[in-house]
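**Q** build me a model:
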Amino acid sequence: MAVTASSDVPGPAERSKALEINNTYLRRFLARIALHTTAKFFKHNGPCIPISKHQILKTGYSVHLMEAATMIYVAQNTSIPVPKVYSSFIHKNRAYIIMERIRGKDLASAWKSLSKESLQKILSQLKDIIQELRSIEPPPQTGVESCVGGSLYDSRLPHGTPRLGPFKTPREFHRWLRNDAEASQLRDSITKQEADDIKAMVAQQDGEWPNPVFTHCDLNPSNILIRGQEIVGIIDWEFAGWYPPYWEYTSAWRGNIIRREWQDILLSLLDPFPEELDMERTRCKWWGEWRN
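**A** Take a look at the predicted model:
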């Protein structure tokens, strides 16, 4: 299945036939049989279940076929190592994605055994991977949206589930993030400094923005597979999509609060966006994960 970034694919239909890949009766039957037979021979954690030495089945009511489409899109447009997708389909309102089981160890598990030299080689590769992902040319009129112009997912956003968007422009996305609030609606109970911070945030959010860049949004050590000193797989693309250029940087800050060492490393690999980070700190305080 060729995946193209196009708004012709309707967002509301993403869980339907529009995004199914190699969907045949035989593949559906074998996948469901594997869950009750071969899967019992392998350890698993979460929605990703090994069903053979070479294949993993990701399934669940929270799993979305967009993740399979995204992996194909990244494979078609970059040299980034991602799992090969063999099939994806919906059965009884439950998504199934059959993909390659990449032979490797996640960076989180390997971290303590790596020498400083090995870790630096891996991080250098990761920096190149991030830059290659961000260098994908967005199609004309691309907004904040998935690889096929549909909705996105981010469980870390207060109202980011089950899906969000798509948004035609970054401004539309930013308005959604702040619940359409305007600076003129500020409460009298807040301090002058808080009011100034919110006004600055709104002005920046409503300003002009460059083209979006393709963003993984969840680059944590558990999603980076290595073999020796080589990155052999980047996994878990469920949060990925076209976002404003600062989003990967601020996602690294938001998503790694309890992993301070990794947060510092990841931020050092990304182009810095200090003004946008201040903007996001204000948003998170009043409309975000740590709203008080």
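**Q** from here on, just use CA atoms for contacts and neighbour counts.
**A** Noted.
**Q** mind listing what's buried along the helix or strand where Tyr249 lies?
**A** Assigned by DSSP states H and E, Tyr249 belongs to helix 247-255. By 16 or more other C-alpha atoms under 10 Å, the buried positions in helix 247-255 come out as 247-254.
**Q** OK, contacts around Ser118?
**A** Gln229 (C-alpha atoms under 8 Å, 6 or more residues apart in numbering).
**Q** how far off helix 247-255 does the helix or strand where it lies point, in degrees?
**A** Using DSSP H and E, Ser118 falls within helix 116-134. Counting by axes from the mean of the first three to the mean of the last three C-alpha atoms, to 10 degrees, helix 116-134 points 130 degrees away from the direction of helix 247-255.
**Q** and the helix or strand just after helix 116-134, what does it pack against?
**A** Next along the chain after helix 116-134, taking DSSP H and E as the criterion, comes helix 170-177. With contacts taken as 3 or more C-alpha pairs under 8 Å, 6 or more residues apart in numbering; DSSP states H and E, helix 170-177 sits against helix 192-205.
**Q** any chance you could list what contacts the following helix or strand past the helix it packs on?
**A** Using DSSP H and E, the helix or strand that follows helix 192-205 in sequence is strand 213-215. Defining contact as C-alpha under 8 Å, 6+ apart, one finds that strand 213-215 is touched by 133-138, 240-245, 247-248.
**Q** quick one more, to check against the first:
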Amino acid sequence: MVGSEVEQVQSNNGNSIPSRRPADRMSARPQASTDLQHKNKDSRNVRLQRIWRFLKGRSKEEKANMQGSCHGESSRRPTIISRCKNGEGTWIHRNPYGPQVILLSGIVVKFGVGVTKHEAETQAYYNRHTDRSRLIVPQVFDYFTDPTRDSSVEYGFLVMEYIHGAVIKDLPLAERVQIAPRIATAMKYLQTIKPPLPARPGPIIEGGVPCGYFWSDSGPYRTFDSVKDLNTWLDGRIGNPRPEVSPELQLHEFGSRHMDIHPRNILRTSSGQICFVDWQFAGNYPRVFEVLHIKCCEADDPDFFNALLKALPEFEEELHTRKYQCLAQIMSNNILYGVVPSDLSPP
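**A** So this is what the prediction gives:
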């Protein structure tokens, strides 16, 4: 998991929206590599066995389907709730007004208002469908809500795998810039993962409502059944819906996107693998939406985001399109407070 957590969407931060050798040595190298792979695999198995004991009590069928499951052993939940509330672990991120993250006995728990079942199921889906050698998504072990709280407000507990690694935001500037192309590669790989319903924009989980920087605190508070449905909503947000100013999004533009790429939400493991965390905003979106997010956050770490955009030339091309300008105007209309990035103002 992460050493830092994303703020609530309302924060809307940012001021702009990879000799020859003797025969005996040659033959020895593959064996050494194999031994290292077994060692790494054994190390991960030990961690998972520890977590297994922590969440013991599952049926054989549940254990067989543990990968990506959002339903753990309910008898352990009161203990997890108590330990989270009392801080009986190692804090990764504290936030009295939003989600908090704590390390408990080899697992990570993200909990608080705004931690939803949709987020847990989204993360579980991408964990099941990604190749860990190309992108790590922490495995989800359980999700539940606090039964002692008002049921009208979802106060969730997302129990997941702990990923050992360095948070990108904590690395020296030179390393952050150097790793940007590898993060871009991971983003491109994620785009190849088909969502369950490719024709439906937004969150990949049934009933999921879009959230994130683009939508701000004014909505949409609804789901979208098709790209046409989304385009109609966008036209209504422009304020002056004319064909020449409509974004006219097309289905082929959509794909799986994290939608909160930020140095605080990315880890680099000791073996150099990339891990994305905080899947609250993720879903089936067009590339231009992720470009808008990057522009919103670039003031937080200009050098990193500039390096990231250079590694994604197709993203840079989006900045000069009418579609980008149109969506930037819609985003400005969505924002009820805070500073609108200067380059997101209408031309």
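**Q** circling back to that earlier point, so how do I select the buried members of the contacts of strand 213-215 of structure 1 in PyMOL?
**A** The following PyMOL line selects those of those that are buried, judged by 16+ other C-alpha under 10 Å:
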select buried, resi 133+134+138+240+241+242+243+244+245+247+248
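**Q** want to throw the contacts of strand 213-215 of structure 1 into CSV with distance to Pro170 of structure 1?
**A** Below are the contacts of strand 213-215 of structure 1 laid out as CSV (distance: C-alpha to C-alpha, whole Å):
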residue, distance to Pro170 of structure 1
Leu133, 19
Arg134, 17
Ser135, 18
Ile136, 18
Glu137, 17
Pro138, 14
Ala240, 16
Gly241, 13
Trp242, 10
Tyr243, 8
Pro244, 7
Pro245, 10
Trp247, 11
Glu248, 14
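**Q** what segments of structure 2 are strands?
**A** 90-93, 100-104, 107-113, 140-145, 155-161, 166-167, 254-257, 266-268, 274-276, 283-286 (DSSP state E).
**Q** matching residues in structure 1 for the shortest one?
**A** Right, the one you point to is strand 166-167 of structure 2. Aligning strand 166-167 of structure 2 against structure 1 (TM-score structural alignment) gives residues 105-106.
**Q** next, the mean deviation of the matching stretch compared to structure 2.
**A** Following the fit onto structure 2, the mean deviation recorded for stretch 105-106 of structure 1 is 1.1 Å by mean C-alpha distance after the TM-score superposition for structure 1.
**Q** run the chain-centre distance for that stretch.
**A** Distance, stretch centre to chain centre, for stretch 105-106 of structure 1: 19 Å (C-alpha atoms, centre = their mean, to the nearest Å).
**Q** repeat that for stretch 310-317 of structure 2.
**A** 20 Å.
**Q** also stretch 94-112 of structure 2?
**A** Taking C-alpha atoms, centre = their mean, one finds the center of stretch 94-112 of structure 2 at 16 Å from the center of the full chain.
**Q** quick one: buried residues of it?
**A** For stretch 94-112 of structure 2, burial by neighbour count (16+ other C-alpha under 10 Å) applies to 98-104, 107-112.
**Q** what is the nearest of the contacts of strand 213-215 of structure 1 to Arg227 of structure 1?
**A** Leu133 (21.1 Å; C-alpha to C-alpha).
**Q** what is the equivalent residue in structure 2 for that closest one?
**A** Aligning on TM-score structural alignment places Leu133 of structure 1 opposite Leu190 in structure 2.
**Q** residue contacts, its match?
**A** So Leu190 of structure 2 contacts 130, 135, 256-258 (C-alpha under 8 Å, 6+ apart).
**Q** including distance to Pro201 of structure 2, could these go into a markdown table?
**A** A markdown table is the format used below for those (distance: C-alpha to C-alpha, whole Å):
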| residue | distance to Pro201 of structure 2 |
| --- | --- |
| Thr130 | 20 |
| Leu135 | 23 |
| Ser256 | 10 |
| Arg257 | 11 |
| His258 | 13 |
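**Q** read off where stretch 117-126 of structure 2 ends up in structure 1.
**A** With TM-score structural alignment applied, stretch 117-126 of structure 2 matches the range 65-74 in structure 1.
**Q** tell me the gap between that stretch and the middle of its chain.
**A** 11 Å.
**Q** one more: stretch 58-75 of structure 1?
**A** Centroid separation for stretch 58-75 of structure 1 versus its chain: 11 Å, with C-alpha atoms, centre = their mean.
**Q** try stretch 20-33 of structure 1
**A** 26 Å.
**Q** okay, now the nearest residue to Lys121 of structure 1 once chain neighbours are set aside: neighbour count?
**A** Distances taken as C-alpha to C-alpha, 6 or more residues apart in numbering place Gln229 nearest to Lys121 of structure 1, at 6.6 Å, with adjacent residues excluded. By other C-alpha atoms under 10 Å, the residues close to Gln229 of structure 1 number 16.
**Q** I'm done for today, thanks for sticking with me.
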